[in-house]
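Colleague: Okay, here's the prediction I keep looking at, along with the sequence it came from:
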Amino acid sequence: MTDKATQISALLAPTVEALGLQLLGIEYLPAPGGSVVRLYIDVPEAEADARHVGIEECEAVSREVSAQLDVEDPIQGNYTLEVSSPGVDRPLFDAAQFARFTGERAKVGLKLPQDGRRRLTGTIVSVDGGTIVFDVDGQPIEVSVDNIDKARLVPDWAALGYGPARELPGDARPGKPGRKAAGKGATKPKRK
């Protein structure tokens, strides 16, 4: 998060928590003519299996936060406030969130290039303090959480029931046999 996003997050987190929710993080996107302040909220981790964030929660947070921002006025100029649930491609903002999703795939944008790359997609292997280890194409890559600009989970569309199962190179997950998808040589029945 940017310094401004961190400042706004610290200001608004108690308000969101008072509504029984958790502030995952904030994206602050300054732009000429008006900035965007996007809050990502979720239910506390202990309640994640029992309930999810709905439009009612987003509206309640929007009302309370908007009033607080009007009083505190931490943002100069015009801005648009957006409140969102994390969704299936959940953004990750801190080391604790990465640790919660160890074993999941994430797409990460880096602030500064590392190992010749600014972006990576890999499985979160472990988190040790402020260092996150990713498995990228079978190679471990350590990244400081301070060098992460943006990160999101990569949804497993097949597990969610929205796409064909994909076979990853070297995919040897126990109990999860790989499925072959139709390739270039596949033929479709022709219409008459």
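Modeller: Received it, and whenever you're ready, just let me know what you need. Everything numeric here is computed off the predicted structure, so don't read it as measured data. Residues are numbered from 1 along each chain as shown.
Colleague: contacts and neighbour counts: CA atoms only from here.
Modeller: Will do.
Colleague: Based on its surroundings, how many neighbours for S9?
Modeller: 20 (other Cα atoms under 10 Å).
Colleague: Skipping adjacent residues, who's closest to it in space?
Modeller: Counting by Cα to Cα, 6 or more residues apart in numbering, I26 is the residue found nearest to S9 once chain neighbours are left out, at 6.2 Å.
Colleague: Presented hereafter is structure B, for comparison with structure A:
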Amino acid sequence: MDTAERIATMIAPTLEAMGFHLVRVKLIGAQRPVLQIMFERESSAPHDGGITVEDCSEVSRAVSAILDVEDPISGAYRLEVSSPGLDRPLTRKHDYERFKGFAAKLELGRPLAGRKRFKGRLAGISGEAVLLRDEETGEEQHLPFAEIANAKLVVTDDLIAASLAGRPAPVN
């Protein structure tokens, strides 16, 4: 388990007790690393826009207290706490169902049929595969969830409209 995973395990229960869901923990850089923590409210809407500056301050204080006690990072680092935003990372299988019908970019850790990068509309999950209607080929791709290195939503008019309305757009 790497440092980011250890930190996620440490802080997730506290965030859940505060009414939030941990989206991602990422440790960036080596000299003076940045510890990036993204969180959201539990919601069925694609983007509820409900994270406030006060929420970020609360989460920052709670996470700082845990990190001060546990001390998982040696040396100085900068803590960055935020909501995931519209072009949010997709980190859990549930995200691929939740954002079904929206545009996304996915990158695999190793090539599948000669490709590592895919862009298209999310079509959900089937077993251990993420389904994506490929923008390039028009075909439905079955991308192994375990092989996804990076994935995020693409900001489109329908995502913005769904965010503003606080509800999901129709599934294509």
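Modeller: Perfect, thanks for sending it. These figures come from a predicted structure and were not determined experimentally.
Colleague: rewinding a little: I'd like to know which elements the helix or strand harbouring the residue nearest to S9 of structure 1 is packed against.
Modeller: Using DSSP states H and E, I26 of structure 1 sits within strand 22-29. Applying 3 or more Cα pairs under 8 Å, 6 or more residues apart in numbering; DSSP states H and E, one finds that strand 22-29 of structure 1 contacts helix 3-18, strand 35-42.
Colleague: where do the strands sit along structure 2?
Modeller: Using DSSP state E, the strands of structure 2 run over 20-28, 34-41, 78-82, 103-112, 115-126, 129-134, 140-144, 148-153.
Colleague: Looking for the alignment partner of E139 of structure 2 in structure 1.
Modeller: Taking TM-score structural alignment, the alignment pairs E139 of structure 2 with Q139 from structure 1.
Colleague: wait, I meant E128 of structure 2
Modeller: By TM-score structural alignment, E128 of structure 2 lines up with G130.
Colleague: Wait, its match touches A95, no?
Modeller: Yes. Using Cα atoms under 8 Å, G130 of structure 1 is in contact with A95, at 6.1 Å.
Colleague: who touches both of the two?
Modeller: Common neighbours of G130 of structure 1 and A95, counting by Cα atoms under 8 Å, 6 or more residues apart in numbering, are V145.
Colleague: Give me the more crowded residue out of the two.
Modeller: Set side by side, G130 of structure 1 and A95 show more neighbours around A95, with 18 against 13, by other Cα under 10 Å.
Colleague: what lines up against the more buried one once you look at structure 2?
Modeller: In structure 2, A95 of structure 1 lands on K93 (TM-score structural alignment).
Colleague: residue closest to the middle of structure 1?
Modeller: Closest to where the C-alpha atoms of structure 1 average out (Cα atoms, centre = their mean) is P91, at 1.2 Å.
Colleague: Report the spatially nearest residue to that one, omitting neighbours in sequence.
Modeller: In space, P91 of structure 1 is closest to R152, 4.1 Å off (Cα to Cα, 6+ apart).
Colleague: R41 of structure 2 too?
Modeller: With Cα to Cα, 6+ apart as the criterion, R41 of structure 2 has its nearest non-adjacent residue at 4.5 Å, and that residue is F20.
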